[in-house]
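1. Can you look at this prediction? I've put the sequence above it.
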Amino acid sequence: MKLSIDVTTVEPMLFSEDLPDRSVVQFDLREHPMLFNSPVDYLRQDAALNLESRAGNGVQADLSIRGTTFEQTLVLVNGLRINDPETGHLNLDIPVPLEAIAKIDVLHGSGSTVYGSDAIGGAVNLITRPPGATSVATKAGFGNLGSEEQHLQADLHLSAVDGQLTGSRDTSNGFYSGGSNDRGYHSNAVAAETWLHHSALGTTDILVAGSDRPYGANLFYGPYPSWERTKGWFASVQQQLGPKTALDFAYLKHTDLFVLFDGQPSIYENNHVATNWEGALRRSDGLGKESTVSYGLEAEADTIASSNLGHHGRNQGAGYVNLSLREFNRLSLTVGAREEVLSGGGSVFSPSFAGAFRLSGSLRLRGAAGHGFRLPTYVDLNYSDPTTIGNPKLKPETSWSYEGGLDWTPGGRFRISATGFQLNQHNAIDYSKYSLTDKWQAINVDHLNFTGAETSALVRLSGSQEIGLSYTAVRAASPPAGLISEYAYNYAAQRAVFSWSSEFLHQVIARTQVAAVQRTQHTVYPLWDLSIARSKGRVQPYLRLMNLSNTGYQEIPAVPLPGRTIMGGVAYVWSRPGR
């Protein structure tokens, strides 16, 4: 499994428009797919990411980057937003199966100049790609805790059209016996994507996807045996208009049914239906031999119809420009700006600057500064239950992030990267109270600042062996005296990830990973995973062992997670010979 740790480019849109000189991690999902089962499995390789799961197998998890909250990371599919306007707890309700994703790019640091709202801590872009051959791949596996998985990928590759059909079904009986609800889950997703290759205009990319996830939510949001079911529908059309211009359109619908006491909806039940529309016209032009200017217009509208939150809607439009200068010998510069016009007449201006200077052929210094912002979710504004209340007077979050780093690549077998960063937030949104008997109240918090550093190294040993090591440390000032914070100060203060992978007998791939995590006000705990699979041939058996150390741990306070988990199965892969 290749983990790119050098500073590279990310594809914020689906044409040649990049964010150079920034800290970006890339994951190639087409390499050894039997070793992983969900996008969350890949994201856990990056020590800068804080993943807080409430259930196994990535069924329900919060994602944050560089100490920020789960609301402050933007998730996209092919450069199009899938963040849920209801609540950031559902941002990783990814509507496409794992098999539909070819690559994941993770941007560390503010991305609001290019992406807009929510990208304060960073952004995650899930990228699909046309297949390179006609093929069919299926896998089925079984494990402890009553776990099952069945996945399908069918690819069609022709000269004028490519198509892909993917589906996944993952289930478990649950592991937690602390109540009447045992944390069982069913996670299902299906997607169909077609690429039409026109000689005149360019490629038309049509994607339709859906997901359905019912799961036991015991202790998820308090000491209650809860149950939840989420469904998602996603559709997008992305049209090239020649080699420099692209027109994108996307629609997302997400439903969330939450029952506080499983089997007793009459006591307390919430039903939310959120929708989001997005359209964008983007263009990139060359300036000289190496420089480019990228610019575009975007429009977005979202709505919520909820038994608890009420009926609301809002819309916004934006224009952006990004100038990338590469004409200098050793120096590269990127300057960007975005103006976002909000419902009600407000606006947010988000500039950014990044630069890099190559000291030698193997050593480069870089720095960046950028403005970020986030609009409150509908839960932030309108939620009310026996323990938590929203705040309709919340202001949008804003931030400035600064970073500096170096990248050293002395040879093809060794790479190292180090970055220091500072994040200063204004009107950050947190849920807090001053007495244990009070309700959690959504409020704006000033001067919520984070300072940290992240390092990563990759060593390629003889043959196919690779060793990776990454470490991130984050620190924030203590909360005001007497304040009890629910989210803002519950972050991963330190996280380290060690990984090793190798291929044996030219057809067996093995990978192991050990992560050590220290959350604020908690002791360090280790997590050890091991995967092995046949990587060639039509029949490919595989085995995944998660939490081999059987560590008892919680990523969210009072929400215990599974101990040792075993999953084994067989994949069958058929591919039509090339013509």
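-> Perfect, thanks for sending it.

2. Could you use CA atoms for every contact and neighbour count after this?
-> Will do.

3. Can you identify each of the helices in the chain by residue range?
-> 39-43, 112-115, 378-382 (DSSP state H).

4. could you dump the ones you listed to a markdown table with mean neighbour count?
-> Converted to a markdown table, the helices of the chain look like this (neighbours: other C-alpha atoms under 10 Å):
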| stretch | mean neighbour count |
| --- | --- |
| helix 39-43 | 18 |
| helix 112-115 | 26 |
| helix 378-382 | 21 |
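
5. Skipping its backbone neighbours, what lies nearest residue 367 in space?
-> residue 404 (4.2 Å; C-alpha to C-alpha, 6 or more residues apart in numbering).

6. Below is structure B, check it against A:
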Amino acid sequence: DMEWVAGVELIDAVPGVGAYAGAVNIRTAPLAERYLRLEATGGAHGYAYGNLSGAVSGRGLTLFGAASYRRSDGYTHNTGFDNANAFVRLNYDSPRAGFFDFQAGWQRRAFGSNGFYSLQYPDQFEQTQTALGSLRWVRGWGPVRLNAAVSYRWNSDRYELIRGEPGRVPYNYHLTDNAGAELWADYASRAGVTSLGGDYTFHHIRSTVLGEPLPRPVGRYDHAKSRHIGNFWLRHGKRWRRFDVSGSVGASTTPYGTSVLWSLAGGYRPVGGLRLEIGAAQSMRLPTFTDLYYTAANYIGNPDLKPERAVTYRFAADYSRGRWNVSARLYYRDGHNLIDWVKPSPEADWESCQITSLDTYGAEGRAVYATEGFLRRLVFSYGYLTQSKHSEGISKYALDYMRHKAAVSAEVRFLRRFSFVLTGSVYDRAGSYADREGVMRDYRPYFLLDGRLAWEKGCCRLYVDVTNLTDTEYFDFGGLRMPGTWISGGVVLTLGRR
């Protein structure tokens, strides 16, 4: 649940298979050492949300637990959803045994997917369940630090082309298991910090459509597939007063053979508060089981797909002084064998295929002004993306991207206990789509305005949210009309926070 997220960071130059364009690290953390928090929200379209979370700490141990439920009737036909989440995180820090970090989570999602996979079928339905767990251990001995982790993720997916009629029309059931282990050591010396390590991941799926046919069905599943992935790497980094450098080299073993991957980066701080960075990294991503094997109504998979590969070059600048925090990013990605689902014409089927090469150019900028008084926070952001190749048909993913996005957000405080946040965003998506009548249409730019009014005193906070204040009609994916104005309101009670 997003209410439990303490921060999100984007990581470049991640060694190993999978991080084609980097990685997203989602961090969870309690609000305080000891507290209990309750949130309840209701709104338009039968929307309801409840969230209970809390934490206790003492003697090197911290326990954080949370559970939530969210549902809606949907803003149009067959767009309702019913979601539940549970999460627990236990940290224990022992001077002798080391630091232990245990996490476990469960999620159930059921939702109407009106036209999501095909506009010709407005009554599609999907239900998923996910359980995951991980344990991490860190122990230091002088200049040496040893890190180890194990993880497991189980997922169940049920899809119906026509809701409530799984026996009469095509339906899909998938059951996936992903297990992993990681071990690495860091050594700090006057020459810098050197890391040596490796990881292993096992992917397995049982399905009614994905994978290779089984000699005998296992329950409802008559297809299955598995693969093993190993990564080994060596990293080194060194920091001086104004400069820092880092680099890595590694080997990845997959069913497609062994690949060597590398990264290199350097930073420079010419004046206080300013840091410049330049870097390059090689990456790859394996085809998913869906890309390889999914063949059903209007979809044709391709078991001969190869891994995607890329080299990304980037430049970054970050400046912080007083009330301002400014950052800028420029990057160029030289991609090969990119996987996409494409159809040559509106009447054709979707086919899983590969784009031989694809050059991607991007720029991002962000400026944050924070102060006290009436105006508390002002945020400007802009992102631009362009690619060297355009689809000759209809692209579902790789060539259908957000070309421009600009946003301005302002937060003000008034009458002692009131706050108001207003965010305006402009979107311009590249590409085109076929509507329900099969007519090709280009994506049109659109503007969204969202706001939140809140009142807070002591342990209580009341708020009202309005999304799409201007009731803009827009399409964010393949001709699916997105919600208009949506109003909700809620209360948050936080006890024992300090």
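-> Now that the structure is in, tell me what you want to look at. Source: prediction; values computed, not measured.

7. returning to what we had before: contacting residues for the residue nearest to residue 367 of the first structure?
-> Contacts for residue 404 of the first structure (C-alpha atoms under 8 Å, 6 or more residues apart in numbering) come out as 365, 366, 367, 368, 419, 420, 421.

8. tell me which of the residues you listed is nearest to residue 485 of the first structure?
-> residue 421 (23.4 Å; C-alpha to C-alpha).

9. in the stretch 351-500 of the first structure, which spans are strands?
-> 363-374, 388-389, 397-411, 414-426, 428-433, 440-445, 448-460, 466-476, 484-485, 492-504 (DSSP state E, counting those that start in this stretch).

10. Switch those strands over to JSON lines; also include distance to residue 309 of the first structure.
-> Listed next are those as JSON lines, based on distance: least, C-alpha to C-alpha, whole Å:
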{"stretch": "strand 363-374", "distance to residue 309 of the first structure": "19"}
{"stretch": "strand 388-389", "distance to residue 309 of the first structure": "11"}
{"stretch": "strand 397-411", "distance to residue 309 of the first structure": "21"}
{"stretch": "strand 414-426", "distance to residue 309 of the first structure": "26"}
{"stretch": "strand 428-433", "distance to residue 309 of the first structure": "17"}
{"stretch": "strand 440-445", "distance to residue 309 of the first structure": "14"}
{"stretch": "strand 448-460", "distance to residue 309 of the first structure": "27"}
{"stretch": "strand 466-476", "distance to residue 309 of the first structure": "32"}
{"stretch": "strand 484-485", "distance to residue 309 of the first structure": "23"}
{"stretch": "strand 492-504", "distance to residue 309 of the first structure": "31"}
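
11. and the gap between residue 259 of the first structure and residue 450 of the first structure?
-> In this view, residue 259 of the first structure and residue 450 of the first structure are 36 Å apart by C-alpha to C-alpha, to the nearest Å.

12. got it, and residue 492 of the first structure?
-> Residue 492 of the first structure is 12 Å from residue 450 of the first structure, by C-alpha to C-alpha.

13. Name the residue in those two with the higher neighbour count.
-> For residue 492 of the first structure versus residue 450, the count of surrounding residues by other C-alpha atoms under 10 Å is larger for residue 492: 28 against 18.

14. contacting residues for the residue in the second structure that that one lines up against?
-> Counting by TM-score structural alignment, residue 492 of the first structure lines up with residue 402 in the second structure. Listed by C-alpha under 8 Å, 6+ apart, the contact partners of residue 402 of the second structure are 384, 385, 427, 428, 429, 430.

15. Burial check on residue 479 of the first structure, number of neighbours?
-> 12.

16. how about the residue nearest to residue 367 of the first structure, what's its match in the second structure?
-> In the second structure, residue 404 of the first structure lands on residue 315 (TM-score structural alignment).

17. And residue 351 of the first structure, by the same measure?
-> By TM-score structural alignment, residue 351 of the first structure lines up with residue 262.

18. neighbouring contacts of stretch 238-252 of the second structure?
-> 15-17, 191-193, 229-237, 258-270.

19. what's stretch 374-381 of the first structure aligned against in the second structure?
-> With TM-score structural alignment as the criterion, stretch 374-381 of the first structure aligns to 285-292.

20. Likewise for stretch 268-285 of the first structure?
-> So stretch 268-285 of the first structure sits over residues 170-187 in the second structure, by TM-score structural alignment.

21. got the buried residues for the matching stretch?
-> 171-187 (16 or more other C-alpha atoms under 10 Å).

22. Off-centre distance for that stretch?
-> Put simply, stretch 170-187 of the second structure sits 16 Å off its chain's centre (C-alpha atoms, centre = their mean, to the nearest Å).

23. Could you find the closest non-adjacent residue to the alignment partner in the second structure of residue 477 of the first structure?
-> Mapped onto the second structure by TM-score structural alignment, residue 477 of the first structure lines up with residue 388. In this structure, residue 388 of the second structure finds its nearest non-sequential neighbour in residue 359, 5.2 Å apart by C-alpha to C-alpha, 6+ apart.

24. Run a quick neighbour tally on the corresponding residue of the first structure for residue 348 of the second structure.
-> In the first structure, the residue paired with residue 348 of the second structure according to TM-score structural alignment is residue 438. Look at residue 438 of the first structure: counted by other C-alpha under 10 Å, it has 11 neighbours.

25. Spatially central residue for the first structure, please.
-> Geometric centre of the first structure, nearest residue: residue 124, 4.2 Å, by C-alpha atoms, centre = their mean.

26. In contact with the corresponding residue of the second structure for it: list those residues for me.
-> For residue 124 of the first structure, the aligned residue in the second structure is residue 24 (criterion: TM-score structural alignment). Applying C-alpha under 8 Å, 6+ apart, we find residue 24 of the second structure in contact with 8, 9, 10, 11.

27. Residue 116 of the first structure now?
-> 338, 340, 372, 373.

28. Of the residues you listed - the most surrounded one?
-> residue 372 (31 neighbours).

29. measure that residue to residue 148 of the first structure for me?
-> Counting by C-alpha to C-alpha, the gap from residue 372 of the first structure to residue 148 of the first structure is 41 Å.

30. What of residue 159 of the first structure?
-> Counting by C-alpha to C-alpha - residue 159 of the first structure and residue 148 of the first structure are separated by 37 Å.

31. of the two, who's got more company?
-> residue 148 (19 against 7).

32. Now do the contacts for the alignment partner in the second structure of that one.
-> By TM-score structural alignment, residue 148 of the first structure lines up with residue 48 in the second structure. Applying C-alpha under 8 Å, 6+ apart, one finds that residue 48 of the second structure lies in contact with 40, 41, 42, 70, 71, 72.
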